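In: the amino acid sequence is not available; the structure is as follows:
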């Protein structure tokens, strides 16, 4: 048993890595502070490197206004593109929905005409005309974001409104079948 006790006494405790790193960092800090106090400066460095760094700092300082404005300009340009893309997607979705609705309404109108139910056919036709307003509204959103020509959309909406008004007037003048 005495051999084991002697072996344990000969073993030295292993140092903690965190303590070792902390003491190394402290020694390095003391060395750097000592160098700074002694005045070790640019003359201790390669003169070409010092001149290059000074030139680069001067150039960067001259371009600070341009560089600081670059970020917001990029964000604004990116936001415009995202808005246009969203408006185009909205217009595409609304157009597909309107076309599907028109298909259903035109089918109902045709069936109503075949069944000689002109009132139902008239309602289906008016509904089909109203789906143009859905597309027109989506087109107005797309025009507001710059995806479509605003003047063309405005003219199309006026024509849609005129068509609906004319059809409604004709439908109301028509006497109901008895």
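Out: In hand now; what should we look at? Because the structure is a prediction, the values reported are computed rather than measured.

In: going forward, measure contacts between C-alpha atoms and count neighbours the same way
Out: Will do.

In: so what secondary structure elements neighbour the longest helix seen in the chain?
Out: The single longest helix within the chain, with elements called by DSSP state H, is helix 64-114. Packing partners of helix 64-114 (3 or more C-alpha pairs under 8 Å, 6 or more residues apart in numbering; DSSP states H and E): helix 118-144.

In: who does the next helix or strand after the helix it packs on touch, helix- and strand-wise?
Out: Under the assignment DSSP states H and E, the closest C-terminal helix or strand after helix 118-144 is helix 150-173. Where contact means 3+ C-alpha pairs under 8 Å, 6+ apart, helix 150-173 is packed against helix 118-144.

In: the structure to be compared is supplied as follows:
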């Protein structure tokens, strides 16, 4: 009995086998050298807020808001403006979550600016922001108080925005949460 095996299938099988042998060899080499395994397992150093840190920020800020009988919304973004975590406390005003995200996005988009600085820049020259409204990954771009950048060792990790109370209260709430995390609001 004669089998006709397509040449293409044979080549694909040969490439797959070769890849498997290379992977097995690499695995055996790292198993023989514990130092290389440690290097592979070492975390990559990043300069971005983690999900765990973002959740801790929101938890701390929410506790502060509850202690003052406030209902706020919070948004944490990474240095690229991508949403990491967000929460709207029960009873927080309508659209406050979108406002918190817009404030956080504006902060990182302009290099880690505080809400007070963003607000002053807008007052000084509103045209500076005329073409950035759609730049926020479907988030508004809101240059106003109620946000603080998150810095660690001089690196911008992201920003925490809040909305739902007077802006100075929003801003003090996020400042306290960032400092409780061990980070800073300034470089």
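Out: Happy to help now that I have it. Note that the structure is predicted; figures quoted are calculated from it, not measured.

In: so what number do they get for TM-score?
Out: Here the superposed chains carry a TM-score of 0.24, computed using TM-score structural alignment, normalised by the length of structure 1; 73 aligned residues with a C-alpha RMSD of 5.4 Å.

In: now the longest helix of structure 1 against helix 118-144, angle please.
Out: Per axes from the mean of the first three to the mean of the last three C-alpha atoms, to 10 degrees, the angle that helix 64-114 of structure 1 makes with helix 118-144 is 170 degrees.

In: just how off-centre is helix 64-114 of structure 1 within its chain?
Out: Using C-alpha atoms, centre = their mean, to the nearest Å, the mean C-alpha position of helix 64-114 of structure 1 is found 14 Å from that of the whole chain.

In: give me the number of residues near residue 143 of structure 1?
Out: Neighbours of residue 143 of structure 1 under the rule other C-alpha atoms under 10 Å: 21.

In: thinking it is in contact with residue 154, fair?
Out: No - the pair residue 143 of structure 1 and residue 154 fails to qualify as a contact (C-alpha atoms under 8 Å) at a distance of 9.1 Å.

In: next SSE after the strand ranked longest in structure 2?
Out: Longest strand in structure 2, counting residues (DSSP state E): strand 155-163. Later in the chain than strand 155-163 of structure 2, the nearest helix or strand by DSSP H and E is helix 167-180.

In: give me the element residue 30 of structure 1 is part of.
Out: Assigned by DSSP H and E, residue 30 of structure 1 belongs to helix 17-38.

In: just checking, what packs against that helix?
Out: Counting contacts by 3+ C-alpha pairs under 8 Å, 6+ apart, helix 17-38 of structure 1 is packed against no other helix or strand.

In: give me the distance from that helix to the chain's centre.
Out: Remark: helix 17-38 of structure 1 is offset 48 Å from the chain centroid, using C-alpha atoms, centre = their mean.

In: after that helix, which helix or strand is next?
Out: Criterion used, DSSP H and E; the element after helix 17-38 of structure 1 is helix 47-62.

In: flag every buried residue along stretch 29-39 of structure 2.
Out: For stretch 29-39 of structure 2, the neighbour count (16 or more other C-alpha atoms under 10 Å) marks residue 30 as buried.

In: for it, measure first residue to last.
Out: 13 Å (C-alpha to C-alpha, to the nearest Å).

In: make sure residue 87 of structure 2 is indeed in a strand.
Out: Yes - counting by DSSP: H, G, I helix; E, B strand; the rest coil, residue 87 of structure 2 falls inside a strand.

In: how close does it sit to residue 115 of structure 2?
Out: Residue 87 of structure 2 is 19 Å from residue 115 of structure 2, by C-alpha to C-alpha.

In: kindly report the same for residue 121 of structure 2.
Out: 10 Å.

In: these two: which has the busier surroundings?
Out: Remark: of residue 121 of structure 2 and residue 115, residue 115 carries more neighbours, 26 against 15, as counted by other C-alpha under 10 Å.

In: now the more buried one: how far from residue 19 of structure 2?
Out: Applying C-alpha to C-alpha to residue 115 of structure 2 and residue 19 of structure 2 gives a distance of 53 Å.
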